[in-house]
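> Return atomic coordinates for the entry below.
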Amino acid sequence: MRHLKWFVSAVFVAVAQLAAAQGLRAAHVTREPGKATVSGMQKVTATVEKIDADTRTVTLTRHDGKMIDVQLGSKARNFDQLKVGDVGTTAYREALTLSLKKGGSVEASMQETPQVERAASGEKSGGRVGREVKVTANVVAVNEKAGTVTLKGPEGGMMDLKVEDPVQLANVQAGDQAEAVYTEAFTVPVEPAQHK
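As a prediction, the model looks like this:
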């Protein structure tokens, strides 16, 4: 349950931050009975300032002037094509879907699935990396007065989840299950430096 508690707490904090993030290009919320989804995207542009081929470390300067070092592992293709002055725009996308599963029929669980797409050999550097985390928890109690649902996670621990919408809360009962699916992905296409 430690993982579920961390995950659910982290997801709700992340969703609040996502909605308020600077540079956010799009945020979208959808609701329907027993289901809600929050998704958004943020873009950050950085320029390659320095490349250390021995350590496979690239020093980037963000649009705000802050410099960061990124070490690219041996699985990053086309490292040798990177040049000082190249520009990369990282698109960060994340989404959280919470669904109510009436009369829960599956075992409480947590799964994390990495998602990686690399640039093809010979193409421009870049790629996409992300993950999907899916948590299924059992509803063991509903407290309408407090507006909470008590969940029991895959490791047996318990936590209370606040449900703001009374219509959604009225639809939940002990024996149901809550499923949270969180996805995030970073896409990094790199464009060659513009020479004058």
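> For the rest of this, base every contact and every neighbour count on C-alpha atoms.
Noted.
> what's in contact with stretch 117-128?
Outside of stretch 117-128, the residues that reach it under the criterion CA atoms under 8 Å, 6 or more residues apart in numbering are 76-79, 81-82, 115-116, 129, 185-191.
> let's see it at 7 Å
Under the criterion CA atoms under 7 Å, 6 or more residues apart in numbering, residues 77-79, 81-82, 116, 129, 185-190 lie in contact with stretch 117-128.
> element containing L4, please.
With elements taken from DSSP states H and E, the one containing L4 is helix 2-20.
> just checking, next helix/strand downstream of that helix?
Scanning forward in sequence from helix 2-20, with DSSP H and E defining helices and strands, the next element found is strand 24-32.
> Can you mark which positions in that next one are buried?
Residues of strand 24-32 classed as buried: 24, 27 (neighbour count, 16 or more other CA atoms under 10 Å).
> what do you get for stretch 130-147?
130-142, 147.
> tell me, what residue is most central in this structure?
E184 (2.8 Å; CA atoms, centre = their mean).
> Tell me the secondary structure at the closest residue to that one other than its chain neighbours.
Setting aside the residues directly before and after it, E184 is nearest to E94 in space (CA to CA, 6 or more residues apart in numbering), at 4.1 Å. Taken by DSSP: H, G, I helix; E, B strand; the rest coil, the conformation at E94 corresponds to strand.
> Alongside the first, I'd like the structure of this one:
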Amino acid sequence: MTLVVEAIDKASRSVILKNSQGEQTKIIAGDEVKNFDQIKVGDQVIASYTQELMMTLKKGGGALRQRVDSSQQGTAAAGQKPAAFEAKEVAFIADVQQVDLKKQIVTLRGAQRTVRLKIKDPEQLKLIKKGDQVEGVFSEAIAIAVVPAPAKAKK
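Next up, the predicted model:
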């Protein structure tokens, strides 16, 4: 997603952003936003978000349910336009509690919570049985960067 900086109020650290449909949103940049003074009207704010889930079926189960969380963060260096990223990853082993072939839903019980997942491929779903386990990794990341306004073309 790309937004354009429409207005800046340095006293309140607020920024008005406009999307491609012309809709405006006001945000307050907290103290954690470094280099706020580098933001200029016309700059672009680029945000991206990704998610990924990879799982492997462990027939018969038997391992302990577990969850291991990890994360990374980063921000822009002094003097650069504001930017930041955060990436989180959860590695897990979960028990298969229920398989609903009709609704294509599998219920997994992990170390901290129970989730229901829709499985798109019915042939893969047929391989999963109550009592099996799933080993997997869930990852998500968000990155936000302010980039200079594009140069205006000369006529």
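> all strands of structure 1, in order?
When assigned using DSSP state E, the strands of structure 1 occupy the ranges 24-32, 35-52, 57-62, 67-71, 87-101, 109-118, 126-143, 148-152, 158-162, 177-191.
> For the helix holding L4 of structure 1, which residues meet the burial criterion?
Of the residues in helix 2-20 of structure 1, those buried by neighbour count under the rule 16+ other CA under 10 Å are 4-5, 7-8, 11, 14-15, 18-19.
> ok, and what's touching it?
Counting contacts by CA under 7 Å, 6+ apart, the residues outside helix 2-20 of structure 1 that touch it are 27, 40, 153, 159.
> which two of these lie the greatest distance from each other?
Farthest pair in those (CA to CA) is A27 and G153. Separation: 29.0 Å.
> Show me what E184 of structure 1 aligns to in structure 2.
Under the alignment (TM-score structural alignment), E184 of structure 1 pairs with E140 of structure 2.
> same deal with S74 of structure 1?
Structural correspondence for S74 of structure 1 with respect to structure 2 (TM-score structural alignment): D31.
> distance between stretch 101-119 of structure 1 and the chain's centre?
Taking CA atoms, centre = their mean, to the nearest Å, the mean C-alpha location of stretch 101-119 of structure 1 is offset from the chain mean by 13 Å.
> same question, stretch 62-73 of structure 1
Offset of stretch 62-73 of structure 1 from its chain centre (CA atoms, centre = their mean): 20 Å.
> So which bits of that stretch are buried?
By 16+ other CA under 10 Å, the buried positions in stretch 62-73 of structure 1 come out as R62.
> ok, now stretch 107-118 of structure 2?
Judged by neighbour count using 16+ other CA under 10 Å, the buried positions of stretch 107-118 of structure 2 are 107-110.
> From start to finish, how long is it in a straight line?
Distances were taken as CA to CA, to the nearest Å; on that basis the terminal residues of stretch 107-118 of structure 2 are 9 Å apart.
> which residues are contacting it?
Contacts made with stretch 107-118 of structure 2 from outside it, assessed by CA under 7 Å, 6+ apart, are listed as 65-67, 93-99, 104-106.
> and if you look at stretch 45-62 of structure 2?
For stretch 45-62 of structure 2, with CA under 7 Å, 6+ apart as the criterion, the contacting residues are 1-4, 131-147.
> Now with 6 Å, please.
Counting by CA atoms under 6 Å, 6 or more residues apart in numbering, the neighbours of stretch 45-62 of structure 2 from elsewhere in the structure are 1-3, 132-146.
> Repeat that for stretch 26-36 of structure 1.
Residues from elsewhere that reach stretch 26-36 of structure 1 (CA under 6 Å, 6+ apart): 37-41, 97-100.
> Could you do stretch 136-155 of structure 2 as well?
Contact partners of stretch 136-155 of structure 2, identified using CA under 6 Å, 6+ apart, comprise 42-55, 81-92.
> in that stretch, what's buried?
Per 16+ other CA under 10 Å, stretch 136-155 of structure 2 contains these buried residues: 136-137, 139, 141, 143-147.
> okay, the residues you listed in a markdown table with distance to K10 of structure 2 next?
Listed next are those as a markdown table, based on distance: CA to CA, whole Å:
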| residue | distance to K10 of structure 2 |
| --- | --- |
| G136 | 45 |
| V137 | 41 |
| S139 | 35 |
| A141 | 29 |
| A143 | 23 |
| I144 | 20 |
| A145 | 18 |
| V146 | 16 |
| V147 | 18 |
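> could you dump the strands of structure 1 to JSON lines with distance to N171 of structure 1?
Converted to JSON lines, these look like this (distance: least, CA to CA, whole Å):
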{"stretch": "strand 24-32", "distance to N171 of structure 1": "12"}
{"stretch": "strand 35-52", "distance to N171 of structure 1": "11"}
{"stretch": "strand 57-62", "distance to N171 of structure 1": "46"}
{"stretch": "strand 67-71", "distance to N171 of structure 1": "47"}
{"stretch": "strand 87-101", "distance to N171 of structure 1": "9"}
{"stretch": "strand 109-118", "distance to N171 of structure 1": "22"}
{"stretch": "strand 126-143", "distance to N171 of structure 1": "10"}
{"stretch": "strand 148-152", "distance to N171 of structure 1": "11"}
{"stretch": "strand 158-162", "distance to N171 of structure 1": "14"}
{"stretch": "strand 177-191", "distance to N171 of structure 1": "12"}
